[in-house]
Each structure stands twice: as C-alpha cells, then as structure tokens.
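Participant: Here is a sequence together with a model predicted from it:
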Amino acid sequence: METSKNKAEACVLADSFQALGDETKARDLLEAWRWPNGPVCPRCKNAGDKRISKLEAQSTSRKGVRKGVYFCGACRKQFTVTVGTILERSHVPMSKWVMALSLLCSSKKSISANQVHRMIGVTYKTAWFMCHRIRHAMTADPATEPKLTGTVEVDETFVGPRAKPKTPVVALVQRDGLARVKVIASVTQKNLGAALSECVSKEAVVNTDEHPGYKNPLKQWKEHQTVNHSRQEYQRNNQDGSKASTNTAESFFSLLKRAIIGAWHHISREHLARYANEFAFRWNTRHQTDGTRLKGFGQLIENKRLTYRQVSCVC
C-alpha cells in the first residue's frame, strides 16, 4: 500500500512536470527546493536576521520589476533564486530547467542531450550545455565528502571506442553504501594509490581483483582481499564470515556502460568524469524516491557555476 510519505514525494516529481510552461510554478518549486526555510541571500548569507523582502511592481512605477526578485536588508543587494547556482545567467526559461533537472535526476540509465532537446523544446547545443551544468552540480566535492569505510570494493574498467585508446575509470564502492568514481590517465600503482587515498579510509577492508597495481598501495590499508577472476572466482566466503568480491563495483559499471551504449553512444575523454559522477550521484541516492532525489538536488545546485567557455574549451 502506498504511504502518505510516498504520495507526497511522488507529488514533487509530478509538480515538476506540471511546471513545464508555467514560469511562476517553476520558480516557486526552485525556491522551495533551494530555500526550504525561507530565502537566503547568496552574497552575504543573510537568512532573515535582517529583513529580506520580495520586490513587487508598483502601479505608479514606470520601471517594471522582474518576478522573483528579493532585496537583502543586510548587504543591500537584489537577488533571485538562480543567483549563485548552475542556472545563473541562463536565458532558458525556468520551467524548462525544472524539466531538465527532473529528467536527469530520475533516469536510472541517464538520458541523452538529444532526447532532452526534443522533450523540452530547446536547441541541441542548449540541451547539451544544460546537461553538463546539471552533471557539474551532481559532482561531489572530495574535500567535504566523507571517506568510504567498512568493506570497499574497487575495480577498474575502460571506456571508449575500440579504434582508439580507451580511458580507464576506477569505481570505489562501499558495500551497501556510497560510491566514488575517478577517471585516471593509466592503471598504475601511483594512480590507483592516489584514488584510494582520496576516497577510502585506511581503516577499510578493500576488495579488488588480482590486478598487480593494487598490491603495494593497499599495504597501508587495514586489509586487502582479492578475488581471482582468471580462475573464475567471483566471490569467496572467508573464514570470518565475510565475503570477498567486486560484484558491487561491477554492477555500478554495468549501469554506466548501458548508458554509453543506449543513450550517449560516445563520450569524449575530457567530459567522461562528469558523466561518471552523474551515475555516482544517482547510485548514492538509489534508496530515495525520484521526488526525494529531485528535491534534495535542488540544494546542490548552489555555488557550482559552469560557463560555456569552461565546458566547450576542452572539446
């Protein structure tokens, strides 16, 4: 039976689709997601200690006031819900942004920019840039994210066309927990060790396959368990009752590769990290409903600007 909580979270996703074509409803949704406790000035972080007022057009005024403009009594500056977010200075209507956010947050195997362009009615170039801005917001900051603990599975794969050198990607997945993804230049002890040091606590038990690049770096960790895939060993029951495997990390890669085959078709090496982090974001919120994930993502769009010059100069 569907609970009242599930119904409420389902309404979040339904509201985002109803906002298509309704700028007022889209703006109200973004404000509710970003400021659940009321407006906060993006410049001085005033949360109401000094009055924040919403500017309204006066009938006697000759100059019109844009909708959704607030005035901060602390820094004496005006702002809107898009200031300091991935939406700042975008000329795309908010209703289309809300639709794009909903699509990327709820699509388990992602969605192509070409499909977004057809569904929300923008050019392919605009849809491509919007998707990259959303993926940029989905990327976790290593400085603030907690390191993986417990049993952590680490595996690597190669992404790219057959005719060209493939790009190695390392997945570090805490069993029944979070995932981190790193795009590396080559599968060497140095690069694998750097990825482990950045993402995994030294108190973790690390599971890998028999790749020799893990042996020396993982001497610094609590325990290193391996499974021998060349001998058809994919899971081993240890004497202490634990299990050694990399099946969870391989499940993560299976989702990523299905998106490459079925949605994206091609990913350039320069942008691969953003695509991989998009999947890490959805993996880390996999136990949430689509509505809860979308609502939570509304608070991640802050302080993550990405300009077209930044994203296009690496193509």
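Facilitator: In hand now; what should we look at?
Participant: CA only for contacts and neighbour counts going forward, please
Facilitator: OK.
Participant: got the residue ranges for the helices in this structure?
Facilitator: 4-18, 23-34, 94-106, 113-120, 124-138, 189-199, 247-259, 272-284, 290-297, 308-312 (DSSP state H).
Participant: Of those, which is nearest residue 232?
Facilitator: helix 247-259 (12.9 Å; C-alpha to C-alpha).
Participant: by how many degrees do the closest one and helix 272-284 diverge?
Facilitator: Per axes from the mean of the first three to the mean of the last three C-alpha atoms, to 10 degrees, the angle that helix 247-259 makes with helix 272-284 is 120 degrees.
Participant: so what does helix 247-259 touch, helix or strand wise?
Facilitator: strand 151-159, strand 167-174, helix 272-284 (3 or more C-alpha pairs under 8 Å, 6 or more residues apart in numbering; DSSP states H and E).
Participant: okay, now the one to match up with it:
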Amino acid sequence: MQLQPKLGLGSYKTAWLLLHKLRRAMVDPDRRPLRGIIEIDETNVPFRRKDEPEGGGQGRSPIGKIFMIGAVEVEVGKYPARCRLQRIVNINRESLHAFIRDNTAVGSLLLTDGNTAYRRLKDRDHQAINLSAEDAPPAHKVLPWVHRLFANFKRWSYGTYHGVRDKHVDIYADEFVFRWNRRRHFQTNVDTILGLGQRIGRMQWLKSYFACVPP
C-alpha cells in the first residue's frame, strides 16, 4: 500500500509483485556462511489463516504454527554480526543439521540448548547448555542474541504485516535477515538490492505470483 502511491503504480497487484521481486533480491546466492561463535535455537510463529486469524496450536503442536530456526554470529565484546532465519518442517535432527550445514562454516563453535537433536554435529564444535536444570538461567540469558532475533522478527511481522501467512513466510524471513545484517549500512541497502537483482537474473514465475496475490 505504501509502494503503490510512492511509485505511481496503477494497481495493488503490481506493487505487491514488485515488493516480492525486491525481497527475492535480498538473498545473495554467494553469501558467506556464519563463522566463529554462533548461537542457534528454534522457535515457532503463529501464522494467519482466514478461519483463524491469530493462528493456533499449543506447545510443539504444528497446528497453526510455523517452526523456524535461527542463528546469530556473535562477536565477543561487540554487537552481533550476521544472522540467518529459516522455516523448518520439523524440529528433528535431520532439519537442524541440514540448516547448520548450509549456514555455518566448518570449525565454528555452536552454542545451543540441550535439545538432543543437535548431537553428533560434524566438523563443528558444539557446546550444549542444559536449560532444564532447576538452577539453570532463563534461555534468553544463555542465548541472548538468537532470542532477540526471534523477538524482533515476531514484533516486526505482527506490527508491520499483522502476522505472516504460511505460504510466504520464507520471503518475509529473507527480508528480515537482509535488514538485520545491514542495519548499520542503511545508506547502501538500495545499491545492494539493485546489484543482487542484476546477478540473480529474470524471474520465470510471474504468472504463479500473480495467481497467489491475496484479495
């Protein structure tokens, strides 16, 4: 709705499609994996549905929820550097290890909670912290930056978009990661998007995107 008048576009569908094109250009196909000390955790996000606008499901029930995994590159004594945020199908070893292989560098030190699905990681050092003990500190104290990542994403998605739909959560996550990773380089963001758009090339799925434009 903001892009349409600012760019003088004639229809909402055109503005919606352009915004999705911009989000697609927010992922560098050659981006470097996270390295060093990395906090990793999972969360869930209620998604919007026509019949249940606020989502649903409790605990780890998949009903009305999107499972997501996040990672934050921690710089000791400084603010965190880069992050990754991605939807996962299940919180199991296969899903978690696949995310780690794709997004972290060999030799990194991974900090996680005591979830046993993180065990037996290959080519990475791993420090698991048991948060179930009686004297254990709260999770947001042990893994502060990845929990701040989740909190900011949820606040942003609820505040700006009033919740996200399951079908498009991946591109919203890509936009959030792009903003987070360049939060101190705001003036160069547009140049970065334009450069990535030139490298990625033309889109071949315009018709499918027009077909799924929300009413």
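Facilitator: Perfect, I can see it now. Every value quoted in this text rests on a predicted model; they were computed, and no experiment measured them.
Participant: out of the helices and strands packed on helix 247-259 of the first structure, which comes closest to residue 115 of the first structure?
Facilitator: helix 272-284 (15.8 Å).
Participant: tell me the angle the closest one makes with helix 124-138.
Facilitator: Using the same axes, to 10 degrees: helix 272-284 of the first structure against helix 124-138 is 60 degrees.
Participant: Dump the helices and strands packed on helix 247-259 of the first structure into CSV; add mean neighbour count and distance to residue 233 of the first structure as well.
Facilitator: As requested, these are exported to CSV (neighbours: other C-alpha atoms under 10 Å; distance: least, C-alpha to C-alpha, whole Å):
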stretch, mean neighbour count, distance to residue 233 of the first structure
strand 151-159, 22, 15
strand 167-174, 23, 19
helix 272-284, 21, 26
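Participant: right, so of these, which gets closest to residue 201 of the first structure?
Facilitator: strand 151-159 (9.3 Å).
Participant: Point to the residue nearest the middle of the second structure.
Facilitator: Nearest residue to the geometric centre of the second structure (C-alpha atoms, centre = their mean): residue 85, 2.5 Å.
Participant: picking up where we left off before, to residue 209 of the first structure, which of the helices and strands packed on helix 247-259 of the first structure lies closest?
Facilitator: Of all these, strand 151-159 comes closest under C-alpha to C-alpha, at 7.1 Å.
Participant: And that closest one against the second structure, how far off on average?
Facilitator: Strand 151-159 of the first structure, aligned to the second structure and superposed, deviates on average by 1.1 Å (mean C-alpha distance after the TM-score superposition for the first structure).
Participant: helices or strands up against that strand?
Facilitator: strand 167-174, strand 205-208, helix 247-259.
Participant: State the span of the second structure onto which it is aligned.
Facilitator: The aligned range for strand 151-159 of the first structure in the second structure is 37-45, by TM-score structural alignment.
Participant: Mind listing residues that contact the matching stretch?
Facilitator: 65-75, 91, 108-113, 143, 145-147, 150, 154 (C-alpha atoms under 8 Å, 6 or more residues apart in numbering).
Participant: For stretch 147-166 of the second structure, grab the matching residue range in the first structure.
Facilitator: Using TM-score structural alignment, the residues of the first structure aligned to stretch 147-166 of the second structure are 250-269.
Participant: Now the aligned residue in the first structure for the residue nearest to the centre of the second structure. Nearest residue, chain neighbours left out?
Facilitator: Counting by TM-score structural alignment, residue 85 of the second structure corresponds to residue 181 in the first structure. Spatially, and ignoring its direct neighbours in sequence, residue 181 of the first structure is nearest to residue 171 (4.7 Å; C-alpha to C-alpha, 6 or more residues apart in numbering).
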